[in-house]
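In: Turn this into a structure:
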Amino acid sequence: MKDDFMRNIGRGSSLHAELWEIIWALKRAWDMQWRRVIIETDCWEAVELLSTGWAEDHSEGHLVTEIRSWLDKEWQVSLDRYHRDANGATDALAKEALNIEIGAVFFSSPPSLLTPLLASDIA
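Out: From the prediction side, this is the model:
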């Protein structure tokens, strides 16, 4: 885990939350001056919207537009999708974020709740 975070955004759809997470991850990576970045998500709809485009009246179009502007910067960003079952640690952080106040918590090393999950993700 190079740098990770969890954030509670309050109410919204899972797509809305995932798109915000992608924006915050891109902003964080840019601020850290990382110019080769891999963003991983289990939200297939987010990946499709970002790769194939979206209708102008899509409810999340403003977020997709912002992400596209981040992706167009001078850096290498890969957006990869995975099955939720393949990354229990990420799923646990998403669930734990519901228990924190609105805002973000950043980690430079894995929180203790992830120790058993990281071992199973590696296996």
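In: C-alpha only now, for contacts and for neighbours.
Out: Noted.
In: wait, W70 sits on W24?
Out: No - with contact defined as Cα atoms under 8 Å, W70 and W24 do not form a contacting pair (10.4 Å).
In: contacting residues around L15?
Out: The contact partners of L15, by Cα atoms under 8 Å, 6 or more residues apart in numbering, come to 43, 45-46.
In: Mind checking which of the residues you listed land in helices?
Out: Within the contacts of L15, residues falling in helices by DSSP state H are 45-46.
In: out of the contacts of L15, which are buried?
Out: Buried by 16 or more other Cα atoms under 10 Å: 43, 46, out of the contacts of L15.
In: Can you give me the first-to-last residue distance of stretch 94-109?
Out: One end of stretch 94-109 to the other measures 16 Å (Cα to Cα, to the nearest Å).
In: Now it: buried residues?
Out: For stretch 94-109, the neighbour count (16+ other Cα under 10 Å) marks 94, 97 as buried.
In: what comes into contact with it?
Out: Contacts of stretch 94-109 (Cα under 8 Å, 6+ apart): 1-10.
In: try 6 Å this time
Out: Contact partners of stretch 94-109, identified using Cα atoms under 6 Å, 6 or more residues apart in numbering, comprise 3-9.
In: Second input sequence below; structure requested for side-by-side comparison:
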Amino acid sequence: MPGEPHQLILQYALEWFNATNLPSLSYVPSIVQLHWIAPTYGVCKINTDGSRNCVSGLISAGGLLRDNYGAWIKGFSVNLGVGSVLEAELWGIFWGLHLAWESGFRDVEVESDSSVAVALLSSSTISTHPLFSLIRCCKLKVQDGWSCSVKHIFREQNVAADVLASMSSEFGTGVQYFTEVPTFLASCLAEDAIGVTRSRVVCA
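Out: Coordinates of the predicted model:
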């Protein structure tokens, strides 16, 4: 037995890490211009987002349905109690799918700025995952006899859903549906419809 086994283990771990990792590359930050992209004719686009209050731990979600002109169809917001951001993102996708289905759409595209939520819906999930039931419900809705895709986008392309999710705390508990455009969302929708771009810093 070595005199200091923890030092030996640490040394081996560092050697393995250095041997299996590629040399670090220098990434140069650059600015790209992003905007909301309308769906093709006949397709309903669902944008969703989740929000969490860091102080209270309360989570909420919001989303909206739009056509190929960027015109408002319907929207929703929902207060969900205490939870995680990922939970809020998944509930947003669930309620967005539910609203689109109940509204009679059968060709839909879902967009979320949560890469983790999108990845969970496109891969197999172990039954011990803490959000397994919610993930499974979302997957069942995606596969429920219609043309449905789920895609990750950046926050700069998802501003309207982000605003709805953030404003959810202003409304009552449970799910709130909006048939008319909320006044606080009008300018954002107009900007999306004409393709106004928003800046994002990325590393190339």
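In: quick revisit: can you pick the most crowded of the contacts of stretch 94-109 of the first structure?
Out: Counting neighbours by other Cα atoms under 10 Å, R7 comes out on top of these with 22 neighbours.
In: Identify the residues contacting it.
Out: Residues in contact with R7 of the first structure (Cα under 6 Å, 6+ apart) are 97, 103-104.
In: again, only this time at 8 Å
Out: Here R7 of the first structure is in contact with 21, 94, 97, 100, 102-105 (criterion: Cα under 8 Å, 6+ apart).
In: So the aligned partner of it in the second structure: helix, strand or coil?
Out: Under the alignment by TM-score structural alignment, R7 of the first structure pairs with V78 in the second structure. Applying DSSP: H, G, I helix; E, B strand; the rest coil to V78 of the second structure yields a three-state assignment of strand.
In: What sits closest to V78 of the second structure if chain neighbours are left out?
Out: In space, V78 of the second structure comes closest to V175 once its chain neighbours are excluded; the distance is 4.2 Å by Cα to Cα, 6 or more residues apart in numbering.
In: any residues touching stretch 109-121 of the second structure, and which ones?
Out: Residues outside stretch 109-121 of the second structure that contact it (Cα under 8 Å, 6+ apart): 39, 43-49, 86, 89-90, 93, 96-97, 135, 138-139, 148-155, 158.
In: Flag every buried residue along it.
Out: Neighbour-count burial for stretch 109-121 of the second structure, counted by 16+ other Cα under 10 Å, picks out 109-114, 117-118, 120-121.
In: Same question for stretch 21-33 of the first structure.
Out: Neighbour-count burial for stretch 21-33 of the first structure, counted by 16+ other Cα under 10 Å, picks out 21-26, 29-30.
In: Now do the strands in the first structure.
Out: 4-8, 36-41, 76-81, 103-107 (DSSP state E).
In: where along the second structure do the helices fall?
Out: Under DSSP H, the second structure gives helices at 5-20, 85-102, 115-121, 132-142, 159-167, 186-193.
In: Now the last one: buried residues?
Out: So the one you mean is helix 186-193 of the second structure. Neighbour-count burial for helix 186-193 of the second structure, with 16+ other Cα under 10 Å as criterion, is recorded at 189, 192-193.
In: any idea which of the residues you listed is closest to L14 of the second structure?
Out: When those are compared for distance to L14 of the second structure (Cα to Cα), D192 wins out at 48.9 Å.
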